[in-house]
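**Q** sequence first, then the predicted structure, then my questions.
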Amino acid sequence: MAFTRATGKHRRPSRPSLVNRTTARAASVAALATTGVVGALAAPALATESAVEQTGLTPVISIGESLAEQIDAQAAAQEQAAEQAAAEKRIEAAEKRAAAAAKKLAEERVKQEREVKARAAREAERKRLNAFVAPISGSYISTGYKAGGAVWSSGSHTGVDFHAASGTTVHAVGSGTVVEAGWGGSYGNNIVIKMIDGTYTQYGHLSSINVSVGQTVTPGQQIGLSGATGNVTGAHLHFEARTTPEYGSDINPVAYLRSHGVNV
C-alpha cells in the first residue's frame, strides 16, 4: 500500500535562517547600546569569540565604549568649567571687597585730614581772638600813665597817649563787645570795649567812630580814626585800661598790654 502526504496541511514550520537570527540579535544589542545597557547585558551573550564573530557585535561594543568616554570627557570639562567660573567669582568678590576696603580707608583718611585741618583752623582762630595788639601800629607813647599836671581834672593822667596824626587808624587791642561809642566829654569822641577777659579798654579823642554799641570786635579791627576832639592840645590817641567801664577804675595800660604779649 502506498502512503501519500497531504499537501498544504500539517507542514512543520520552517526555522528562521541563521542570517535572520544574527541580524535581529545585532539590532537588539545596538538598541541596548544606546541606553547604556550593553555593558551589563551584552557581555554574557558574547562569551565566546566565535559568538562575537558570528553575530558581528564587536562594532556595537566599540561604539558604546567610545560614547561613554565622550560623555565622561564632556562631564569632566563641564565640571572644570564650573570650578573655574566659581574661582573667578571668588576672585571677583575678593577684588570688590578689597576695593571697598581701600575706598573706606581713603574716605577715613580724608575725614581725618579734614578734622585735623578743622582743629588747626579752630586753634588758630582761638589764638587770634585771644591775641592782643597795639591800638596804633608802629607808634610810641608820648605821655605816660599817672603823669601829673593841671590839664587833668584828677591831677594825673589816667591812661597813656599814643603819638598819632589825625586820621590814623585806631585798632581794637583785643576781642570784645562795644559798650560805649560816642561823645565822652573831655575825652571827645570815645569808644569803650568790654574785653573777653572781663576788663575794659577806652579809646579817646577820635576824629571818627566806626563801631556801634553791642557790636563785637576782634584784635586789630579798625574801630575809628585818631583826632583831637575833647580836651586836648593836639591830635593823639588816649588809651586806658579799666576794671569797669567807668572813669576812675583805671589800671596801668602799659602793664596791661604787656601782660597780653604786646610790646610797648
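**A** Alright, I've got the coordinates. Numbering: from 1, shown residues only.
**Q** all contacts plus neighbour counts: C-alpha atoms, from now on.
**A** Fine.
**Q** which residue is nearest the middle of this protein?
**A** E107 (3.2 Å; C-alpha atoms, centre = their mean).
**Q** got another, please set it beside the one above:
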Amino acid sequence: MAFTVLPAPRGKHRRARRGPATGGGRLASVAVLTATGALGATAMTGSAHADSAPVDTANTVFAQTADVTGSLADSLAAQAAAQHKAADIAKAKAEQARKEAAAAARAKAAKAKADAAAAKAKAEAAAKAKAAREAKARADRAAAERKRLGSFVLPVDNSYVSTGYRASSGLWSSGYHTGIDFHAASGTSVHAVGSGTVVEAGWGGAYGNNIVIRMADGMYTQYGHLSSIQVSVGQSVTPGQQIGLSGATGNVTGPHLHFEARTGPDYGSDVDPIAYLRSHGLSV
C-alpha cells in the first residue's frame, strides 16, 4: 500500500493563535513535531517502497510522545524533590544556628552575672578589709594617746635636782623644803609632767608666778618661781606640753624651778615629789 504526500492547498489561511508557553503547550508541540516527522518519514518510505509492509504510524507517534512526556515529568519531579531537600537542610541549619545563638546568649548572660557577683564580693571584701584597717588604726591611735596621756616626763629637760624634798633651812617658813628644786636658768622651758587640768595660774606669794595642775591620777603638781605663765585656769594639758618659763620670782636666791607633788591644790598637802615621779616611771 502506497502513501501519497499531497501538496498543501494554496490560498490565504489564518495562522492558528499561539497560546501561552506552558508545559502542556510544549509537550503538545513536541508531540506534533514528533508525529509530523514520523508521518513524513513514513510517507517518504511509502513512496520509495510501494511494495513494503504497512507501518502503524499513529501508535509510533503516541509512543514517542509518551516517552518524552514521562522523561520531562521525571525530571521535574526530581528537581522538586531536590528543592524540598535543600529547603529542609536550610531550615535545619537555621534552627541549629538559632539554638547555638540562644545557648551563646545564655552562656554570656551567666558569665556576666558570675563576673558581677565576683566583682561585688571582691568590693565587699576590700571594703571590709579597709574598715578593719581603719578600725585598727583608730584603736592604735587611741592606745598611743592613752599611753601618751598616761605617760610622764620631767618638768625640765637635761636638768637635775639641786635641792631635795624636806631639806631644812630658815629660808622656808615651814622650816623645811616642801618640794624639790630643778636647776634651770631663767627662761628655760617648763613642761607639764603629765596630763591634767590647770586649777591655778598666777601669783602665788612666796612661790612667785606659779601653776597648779590637777593630774589625771587625782594628784596635784605645782610649778613655782616662773618668769612666764603660758596656760590659764581650766585649760587641759598633756605630758611634755610647755606651760611656762622658769625664773626667779617670789622668795628665791636665784633662778630655778620649784616643783611639788600634792594630794590637794593648796600648800601643806605636799608628798615626796621624787617618789611620785618615780612611781610613773621617771628616773630622778
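**A** Arrived safely. Predicted model, so just to flag it, every value in this text is computed and none were measured.
**Q** stretch 189-206 of the first structure: which residues count as buried?
**A** 189-195, 199-206 (16 or more other C-alpha atoms under 10 Å).
**Q** A31 of the second structure: how many residues sit nearby?
**A** Number of residues near A31 of the second structure (other C-alpha atoms under 10 Å) recorded here: 20.
**Q** name the element it belongs to?
**A** For A31 of the second structure, the element it lies in under DSSP states H and E is helix 23-48.
**Q** quick one, helices of the second structure?
**A** 23-48, 57-150, 273-279 (DSSP state H).
**Q** those helices: which one's closest to S162 of the second structure?
**A** The closest of those to S162 of the second structure is helix 273-279. By C-alpha to C-alpha, the value is 12.5 Å.
**Q** so how far does that closest one sit from its counterpart in the first structure?
**A** For helix 273-279 of the second structure, the mean deviation from the first structure after alignment is 0.2 Å (mean C-alpha distance after the TM-score superposition for the first structure).
**Q** distance between that helix and the chain's centre?
**A** 56 Å (C-alpha atoms, centre = their mean, to the nearest Å).
**Q** skip the chain neighbours and tell me the closest residue to the equivalent of T201 of the first structure over in the second structure.
**A** In the second structure, T201 of the first structure lines up with T221, judged by TM-score structural alignment. Using C-alpha to C-alpha, 6 or more residues apart in numbering and skipping residues adjacent in sequence, the residue nearest T221 of the second structure is A261, 4.7 Å away.
**Q** to which residue of the first structure is that neighbour aligned?
**A** By TM-score structural alignment, A261 of the second structure lines up with A241.
**Q** how far away is its match from E79 of the first structure?
**A** 92 Å (C-alpha to C-alpha, to the nearest Å).
**Q** which of those two has more residues huddled nearby?
**A** A241 (26 against 12).
**Q** settle this for me: the more buried one is touching Y200, isn't it.
**A** Yes - taking C-alpha atoms under 8 Å as the definition, A241 of the first structure is a contact partner of Y200 at 5.8 Å.
**Q** shared neighbours of those two, which are they?
**A** Both A241 of the first structure and Y200 lack any common contact, where contact means C-alpha atoms under 8 Å, 6 or more residues apart in numbering.
**Q** could I get the helices of the second structure as CSV with distance to A167 of the second structure?
**A** Conversion of the helices of the second structure to CSV gives the following (distance: least, C-alpha to C-alpha, whole Å):
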stretch, distance to A167 of the second structure
helix 23-48, 146
helix 57-150, 30
helix 273-279, 13
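**Q** A184 of the second structure: which of those is closest?
**A** Among these, helix 273-279 sits nearest to A184 of the second structure (C-alpha to C-alpha), with 17.2 Å.
**Q** list the contacts of that closest one.
**A** The contact list for helix 273-279 of the second structure (C-alpha under 8 Å, 6+ apart) reads 152, 154, 165, 179-180, 259-261, 283-284.
**Q** run the last query once more with 6 Å
**A** Outside helix 273-279 of the second structure, the residues that touch it by C-alpha atoms under 6 Å, 6 or more residues apart in numbering are 260-261.
**Q** how about the contacts made by K104 of the first structure?
**A** By C-alpha under 6 Å, 6+ apart, K104 of the first structure lies in contact with nothing.
**Q** and stretch 79-88 of the second structure, which stretch of the first structure?
**A** Counting by TM-score structural alignment, stretch 79-88 of the second structure corresponds to 59-68 in the first structure.
**Q** corresponding residue for A105 of the second structure in the first structure?
**A** In the first structure, A105 of the second structure lands on A85 (TM-score structural alignment).
**Q** for F182 of the second structure, the count of nearby residues, please.
**A** Residues near F182 of the second structure, counting by other C-alpha under 10 Å, number 22.
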